[in-house]
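Student: need a 3D model of the sequence below.
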Amino acid sequence: MSLMLRPSDIYYSQSSISNHFSSPYIPIGETLDDLCEGRLSVYDIDSITVAKHNGRWITLDNRRLWVFRHLEILGKCDKIPVVQTTRVPYFRLTSKCDGDDIEVRGDPGGTWYNTSSSSAVASTILTGLGIGALLLASVIKKD
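Tutor: Now for the predicted structure:
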């Protein structure tokens, strides 16, 4: 089944990810750059697979979710297409923070990542508080 979900409504299944995609070798931050600069569309990237686990959407496609969450932080996407599956294998659930955040092993590369990660409000979405809190934080930050 195909759905549209906000990246911030999807949680990571792992505690860490590699800083690049495997085939072909592309740093995840460069993929974010390609999306931000219009060289790629959200629809050019394979949909992530999600499953409901304890009432939350969880994915095994953690690197793609990292890219999509940063794209959302930057205001470059609202929802992404996802494919629903029945479950995430228990042994793949290695997150130590309920999937709210993920560690990138190494430098993700790219330039847009630095823009989104340098913002104090980036952690708002990464902790699942949503766009409303992000907007409030950006208003407060301007004052």
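Student: CA only for contacts and neighbour counts going forward, please
Tutor: Fine.
Student: do you know how far C97 is from D33?
Tutor: Note on C97: its distance to D33, by CA to CA, to the nearest Å, is 27 Å.
Student: helices of this structure, start to end?
Tutor: Under the criterion DSSP state H, helices of the chain are mapped to 28-36, 62-73, 112-117, 122-126, 131-142.
Student: and those helices: which comes nearest Y12?
Tutor: Y12 sits nearest to helix 62-73 of all the helices of the chain, at 5.8 Å, using CA to CA.
Student: list of residues touching the closest one?
Tutor: Residues outside helix 62-73 that contact it (CA atoms under 8 Å, 6 or more residues apart in numbering): 6-8, 10, 12-14, 17-21, 28-29, 31-32, 35-36, 48, 59, 77-78, 80, 102, 113, 116, 122, 125-126.
Student: before we move on, the earlier item: between C97 and D33, which is the more surrounded one?
Tutor: Using other CA atoms under 10 Å, the more surrounded residue of C97 and D33 is D33, with 19 against 14.
Student: second chain to compare with the first, below:
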Amino acid sequence: MAKTSLDPSQIFYSEATLRNTSWDGKLIGEELDDYMNNRQNIGAIPPLPVTRHNNNWVTKNNRRLWICQHLQRLRRLNMIRVKIENFVPSNMQNTITIIGNVGGRWASRKANDSYLSEVLTGVGVGVLGVLGFALLRSLLR
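Tutor: Presented below is the predicted three-dimensional model:
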């Protein structure tokens, strides 16, 4: 498979959760600290497996992506080596189209979600709230 480099902030998570410990029991924060304090070589981070899914780069290694994105935020890493593979994470087949950390919050889109229904629901709730406020205000006068 091809190898290249990508900006970690341009890679999406394949799941809405990640393991907080590695296979050997090391906490994710401890591993980040090891890179920050030069106890582990940032250049030795293995290539991150990625694939194209709905025109986005997605990884099946959420834990390593989390570490790389934090190293980038802390200005210790600009690009990460990636290994481009052909895979579709099992939880993304048919349902999840995009998952990523947006502004510190997890966001996901399901293939069967409708933006229109979300917008209409949000607009409906907003309109009802404004109408309710106006009615209450007129009753209190």
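Student: deepest-packed of the helices of structure 1, please.
Tutor: Comparing the helices of structure 1 by mean neighbour count (mean count of other CA atoms under 10 Å), helix 62-73 ranks first with a mean of 23.
Student: CSV for the helices of structure 1, including distance to Y43 of structure 1?
Tutor: Below are the helices of structure 1 laid out as CSV (distance: least, CA to CA, whole Å):
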stretch, distance to Y43 of structure 1
helix 28-36, 10
helix 62-73, 11
helix 112-117, 19
helix 122-126, 22
helix 131-142, 22
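Student: closest one to M1 of structure 1 among those helices?
Tutor: Nearest to M1 of structure 1 among the helices of structure 1 is helix 62-73; the distance by CA to CA comes to 18.3 Å.
Student: mean deviation of the closest one from structure 2?
Tutor: Following the fit onto structure 2, the mean deviation recorded for helix 62-73 of structure 1 is 0.5 Å by mean CA distance after the TM-score superposition for structure 1.
Student: what about that helix, distance to the chain center?
Tutor: Remark: helix 62-73 of structure 1 is offset 2 Å from the chain centroid, using CA atoms, centre = their mean, to the nearest Å.
Student: list the contacts of the spatially most central residue of structure 2.
Tutor: By CA atoms, centre = their mean, structure 2 has its centre lying nearest to G100, at 2.0 Å. G100 of structure 2 is in contact with 11-14, 16, 106-108, counting by CA under 8 Å, 6+ apart.
Student: contacts only, for F87 of structure 2.
Tutor: For F87 of structure 2, the contacting residues are T51, by CA under 8 Å, 6+ apart.
Student: residue ranges for the strands of structure 2, please.
Tutor: For structure 2, the strands defined by DSSP state E cover 3-6, 11-13, 48-53, 56-59, 80-84, 96-102, 105-110.
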